[in-house]
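**Student:** following is a predicted model, sequence given first.
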Amino acid sequence: MRPEWLAPLAAVSWLLCLLLACAGIGRMLARICLAVGALLLIIAALWQLPTGLAMPVLAAPWGPMGSMRFMLAPDALWLLLFGAIAAFFATALGTTSFRWRSWCAGAALSMLGALGCFGLQDAVSFLVAWEVMSLGGAVLLIGEKLGDTCEGHGLFFMLSLLEVGAVALLAAMLMLMHSAGAIDFDSFVGVGAAFATWRRVVIGLLLLIGFGAKLGLLPFYEWYPGAYGQGSGASGALLSGVVLNAAFFALARAFTNWLPSDVALAIITVAVGVFSAILAVLYAFQESDWRRLLAFSSAENAAIAVTMLGASQLFRGEGLAALAGLSFAVALLHLAGHALAKGALMLAADGAYRASGKYELIQRGLLRRSPWLYGIGVVFASMSLAAMPPQAGFVSEWFTFQTLFQGFHLAGMAGRLTLSLAGAGMALTAAIAFATFVKLAGLGILGDAPKISPGAGHGHAWATGLLGLAVLALAVGMPWWLSAVDSAVHARFADVSAVPLHDGLILVPLTNTFAFISPTKLVIVCPLLALLPLALLGLSRRRHRLRRVGVWFGGLPKPAHGTTTPLAFSNAMRTFYAFIYRPTDDVEQEQNHSEYFVQEMRHSARVSPLFEAAVFRTPTRIVQSMAKALGPLQSGHMNIYLGMVGVLLVLILALGLT
């Protein structure tokens, strides 16, 4: 069998899952079909990536518009591979909700749409696949209701913002199709060279809005926590992996192939990416729910990749092809590590839910009660997303800084200043992300475990552990993985012959005279260096008796539950950045027959969304006012409906007589 036939077989497997879910039969078989489809894509990508070539084109009749072509480029294969690995474990385990039918149908639609976004080669079929992917995400979440958004507010907010993006995307595609005179993507290549600067910027902004709505760029990241917080971790693994990677691939193809590099558009893209990353990680730090925290983190990591895409266009606009290729390669590396790490933590969240019935970050001793692979996976994935060595996230963020530091090669002052400020913004993002994942790992899996408390199940422990080990394997094997990245860059940038990113086992940003690291050697050296403090610890234990003392509580008696809470961990940052968070504190008291005797006191602390009041509230009120004004039309009175039909009949007769 040839590798190009594996993707259609994966689509057939997902269609079978969709049929089973709609019929309501074969729950286990439906999940097997989902997992088999993801596995087929993994095999196809691993088969084709070493060749350095795109997957051969498959064509099918597409009515009067010619044939519908499907082809996976090397960068599409790269992003699809790591998204599919996370999707395989997520679909094999399934949702933690009992409503499996809508979840399986939504998962099948999401992955079918994502596969279409990766491979379809014309505007019409791509837009159909894009909408199918959005519809699949809604169906995926609509039946789970595992959070406090059971009314569906988060889901409808997601759909409304995604449709705003879809309208912007449609407008950009129509403008490109009108100029190219065809719907095929090949005809879009270079068509923007004849545009005026303002028109290129307008089309670029429409594409940034259209794809950024799904990537979580500002202000669209505000739909992430509400939607993710309604579903399971398995849903989050799909949305943060294959779906997010598909959206980035579509944006990268549009910017690199269809529009010539424009300095103004590149600066806007970098600015949007940096501010999105900072705001998303600031809000992630304040969350006390596994899924909502990881949702904001997904928006942050997507924004980092978009920042590097903007830097790539900035370098390319000044003829620095090698640096442009380096920036694009860094974005691919970052999303690969993110898909694996985020899949591990999303499934770890499902393990925590199965153990306690909650997704809340509470120290309940999961590490002590769960299989050892669970803790390994959570720690390795958290280290990667916190950019700690030697994990994959550390490698990609190190490359990010080394690329931004080379902004001095740019001739224009605007470009130099943009990349300098972007480096500062990425440093702030990395610092807050470090604290965020210390919080997630410390509050999520540590603490004393009640004797009757169960741990995460073996299935989620194995999935979390294997994905965490895959993150480490990606970092350790980076010198070999980079050959696939190099072919992906060369396929997207024809003017870049090679991007030297490693010198043997040493990783370098184009040259080893600028900077270098080696995660492959770090994995060997770090355990050896750890022998010295371990030996000192052993000697001190032999000379000094171990003494256990209680925790200091400010001179007060030890409370019943002396654990660190999410609010206590993040309150200092909330106070410092109060101008962004605008925090609110509410205290409710419940009296028992008298106002002098308080039976229960409840305290809640929240942060306010930054764009909800300034951007989204006014359109929401307009729509609600229009719905209220048109409400009498749905009164149910027969006389009103007959009157409407009569008025419509008169209008039709009047138009016919004129």
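**Tutor:** Now that the structure is in, tell me what you want to look at. Numbering: from 1, shown residues only.
**Student:** C-alpha from now on. contacts and neighbour counts both.
**Tutor:** Fine.
**Student:** ok now the lengthiest helix in the chain, how far from the chain's centre?
**Tutor:** The helix spanning the most residues in the chain, taking DSSP state H as the definition, is helix 321-356. Averaging C-alpha positions (Cα atoms, centre = their mean, to the nearest Å) puts helix 321-356 8 Å from its chain's average.
**Student:** try it against this one:
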Amino acid sequence: MNANPLFAIAVATWAAAALLSPVRRAHGIIRALLGFGCLLGTLACLVALPFGSVPVSLGVSLASQAVSFAIEPSGLWLLGFGLVPAIFACWLGSPLARSSGRWYAGASFGLLGALGVCGLQDGISLLVAWEVMSLGGALMLVGERAEENGAKPVLLMLALLEVGTIALIFAILLLDHAAGGMGLALFAGHAATFSDVVSWFAGIALLVGFGAKLGMLPFYEWFPRAYSSGSGATGALFSGVILNAAYFALSRGWNGWLNVAVQDHTAFGLGVIAIVLGVISAILAVLFAFQQDDWRALLSYSSAENASIAIVMLGVTQLFRADHLADLAGLAWTVAMLHLAGHSLAKGALFLTADGVFLASGSYDIVQRGWLKRSGFLLGLGAVFAVMSLASVPPQAGFVSEWYVFQSVFQGFHLSSFIGRLVLVLAGAGLALAAAVALATFVKVFGLGLLGLPDVDGISIIPRSNAVSVGILGLCVLAVAVGAPLWLNALAAGAQALFSANSPQAMVAGWLLVPLTDRFAFISPSRLIIVMPLLAIVPLALLWLTRRRAVRRVPVWFGGMTTDQRDAMTTALTFSNAMRTFYSFVYQPTISAEREHEQREYFIKRLVFSSGVTDLFERHLFGPAVKIVIICAEKLRAMQSGNLNFYLALIGGLLMAILLLTLV
């Protein structure tokens, strides 16, 4: 069945939503259009898998280059899973959106851009779609209380993304010169003939360009600022369909447009670079996620960490490819796809949970208010499944993909190079550290953000629409893990086309998931959901046997004082302070205290304590760069003297320089 009509209708609904966005009374219709378009896009991806969509010409040209559309299986996989949380995010809308409709226009542009990045088949239209996707993200943030948050987060995001865009333009032009055309099929068709210099420079440029949106260091520092200036709905789109589109573009570029299939040292070198940068990015991102006390900032850092893990798997793919281990290369490639699929669903669930917390309390702070106790079963079910997945707890999707990540790294003994084996050993250690901190981070999210004592001065509950959405997404997370033996076959055609190896099929042995062979290791989430409830029989039996004994409740003892129990609750700072102290060489913590006195300094009227951590790259990279730009601007200010004769002299000098260049 041809999925292109479904994609066309989805594009039409998103375009209609963008056109209607200025109409204030139509915002309910716009949300329905956006959500319906996401649903159609998801169905189109399901229809087109496992072989990819049918190529179709769009009947337009950009710079004499005909524009066509087709999505390969891996793009359909990532786009489809990214659109699922987008359905609920668009349906619910942003709780911070103003009546201007800019958020709805931004969501439309972001979705259209993501679809274009996945499907457009030439370099020029790819760059246009990439910029449309970035513009959509900026519009969403501008439409959400931008006057209160200031423009700095959006400007920082756009500035860093434009650095990536410049790198992408360089890569596309370089590949165009080497292939003799802008078509992506030309890039892939001539990849084997590219020189090492072309592949190296293009590969690094693609990593920088697409890595800017994936949160690779140093770009991850725009994540918490931008996400924290927006809503959870915006975060669900950013961490779902937009992030997945960026990773697909990077994976397609590295695996299809470079000479990595024929030049072993190019594949090996690029793989080592991706692994090193990915591991460091994952560690730093999750360490800073652990210190956040805002739902959106914490989840944004976590998104950068998970994208970095996918980049590590892309690097592992290149290492195995350099040693002509096609099955293992396909394994690592498939693991990255599986990892981002589960991440999209789980992160979407938690971002919508954050919006529910905001709607009920007016704040995105991670504070114990006992939301689960009074907000219904579906919210708790979806949130706990999402947290378990992101913390890599069985039997959720995150556990399956994280297990596969380590199984892929453990296959390093197959490599012939000592450096390659050493890199994978160190990568495994770094990823283990990141996984451990991620577990603590999501214990903090669930324990402090959703549990605890209810507020004594309010009985607000999380809206039912948010709770239902979170519950459905949480069940989808579980379904990805339980149905993995079935879903993985959707990537078989893509792996076969890239590596001439059907690794996804070899990763399944009946209802077991294996790293290509069941003699090395195996798990079975499908069976775990049967076994784990059976294991609960023992504690349930103990509860039944002790049901006649009354439960004794006493106040929490702390410091020998018996006061309000809320005074003894763990806060976000106390939970994370030990880690902040231990890793102070990374965090470089800052502490300040301000005192207000009544009459004399002995009588303190008010004490304001604040603490934080230092943003490494802002302090050591972005800050100095801004100072250099300001200094240069001050030096060049003399050129803006307002003197007409001076301006005419400048123009004359430029004309003389152009004339001399043409003569030479």
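**Tutor:** Thanks, I have it. Keep in mind that what you see is a predicted model, and the values were worked out from it rather than measured.
**Student:** find me the equivalent region of the helix or strand following the longest helix of the first structure in the second structure.
**Tutor:** Where DSSP states H and E defines the elements, the next helix or strand beyond helix 321-356 of the first structure is helix 366-369. Following TM-score structural alignment, the aligned partner range for helix 366-369 of the first structure in the second structure is 371-374.
**Student:** other residues contacting the matching stretch?
**Tutor:** Val357, Leu379, Gly380, Gly449, Leu450, Leu451, Gly452, Pro454, Ile461, Ile462 (Cα atoms under 8 Å, 6 or more residues apart in numbering).
**Student:** that stretch: which residues count as buried?
**Tutor:** Trp371, Leu372 (16 or more other Cα atoms under 10 Å).
**Student:** pick out whichever of the contacts of stretch 371-374 of the second structure sits closest to Ala285 of the second structure.
**Tutor:** Gly449 (19.8 Å; Cα to Cα).
**Student:** which element is the aligned partner of that closest one in the first structure on?
**Tutor:** Using TM-score structural alignment, the equivalent of Gly449 of the second structure in the first structure is Gly444. Taking DSSP H and E as the criterion, Gly444 of the first structure maps to helix 413-445.
**Student:** next: Ala60 of the first structure.
**Tutor:** If you go by DSSP H and E, Ala60 of the first structure is part of strand 58-61.
**Student:** tell me roughly how far that strand lies from the second structure on average.
**Tutor:** Comparison of strand 58-61 of the first structure with the second structure after fitting gives an average deviation of 2.8 Å (mean Cα distance after the TM-score superposition for the first structure).
**Student:** who are the packing partners of that strand?
**Tutor:** Strand 58-61 of the first structure sits against strand 67-70, with contacts defined as 3 or more Cα pairs under 8 Å, 6 or more residues apart in numbering; DSSP states H and E.
**Student:** pull out the buried positions in the strand it packs on.
**Tutor:** Quick answer for strand 67-70 of the first structure (16+ other Cα under 10 Å): Met68, Arg69, Phe70.
**Student:** check stretch 450-468 of the second structure too.
**Tutor:** Leu450, Leu451, Gly452, Pro454, Ile461, Ile462, Pro463, Asn466, Ala467, Val468.
**Student:** likewise stretch 2-12 of the second structure?
**Tutor:** Of all the residues in stretch 2-12 of the second structure, those buried under the rule 16+ other Cα under 10 Å are Ala3, Asn4, Leu6, Phe7, Ala10, Val11.
**Student:** quick one: residues in contact with stretch 571-579 of the first structure.
**Tutor:** Residues external to stretch 571-579 of the first structure that are found in contact with it (Cα under 8 Å, 6+ apart): Gln286, Tyr581, Pro583.
**Student:** mind putting these into a markdown table with secondary structure?
**Tutor:** Listed next are those as a markdown table, based on DSSP: H, G, I helix; E, B strand; the rest coil:
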| residue | secondary structure |
| --- | --- |
| Gln286 | coil |
| Tyr581 | helix |
| Pro583 | coil |
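**Student:** which one of the residues you listed has the most neighbours?
**Tutor:** Ranked by neighbour count (other Cα atoms under 10 Å), the contacts of stretch 571-579 of the first structure have Gln286 at the top, with 22 neighbours.
**Student:** check the mean deviation of the helix holding Gly444 of the first structure from the second structure.
**Tutor:** Helix 413-445 of the first structure sits 0.6 Å off on average (mean Cα distance after the TM-score superposition for the first structure).
**Student:** what's the matching range in the second structure for the helix or strand that that helix is followed by?
**Tutor:** Next helix or strand after helix 413-445 of the first structure toward the C-terminus (DSSP H and E): helix 458-476. Counting by TM-score structural alignment, helix 458-476 of the first structure pairs with residues 464-482 of the second structure.
**Student:** who touches that stretch?
**Tutor:** Against stretch 464-482 of the second structure from outside (Cα under 8 Å, 6+ apart): 85, 88, 92, 342, 345-346, 348-350, 352-353, 355-356, 375-376, 378-386, 389, 395-398, 400, 487, 525-526, 529.
**Student:** isn't His153 of the first structure up against Gly226?
**Tutor:** Yes. With contact defined as Cα atoms under 8 Å, His153 of the first structure counts as touching Gly226 (7.5 Å).
**Student:** which non-adjacent residue is nearest the match of Gly449 of the second structure?
**Tutor:** Leu361 (5.0 Å; Cα to Cα, 6 or more residues apart in numbering).
**Student:** check contacts around the one you found.
**Tutor:** Going by Cα under 8 Å, 6+ apart, Leu361 of the first structure touches Ser288, Asp289, Trp290, Leu440, Leu443, Gly444, Pro566.
**Student:** same thing with Leu135 of the first structure?
**Tutor:** Leu135 of the first structure is in contact with Gly106, Leu109, Ser110, counting by Cα under 8 Å, 6+ apart.
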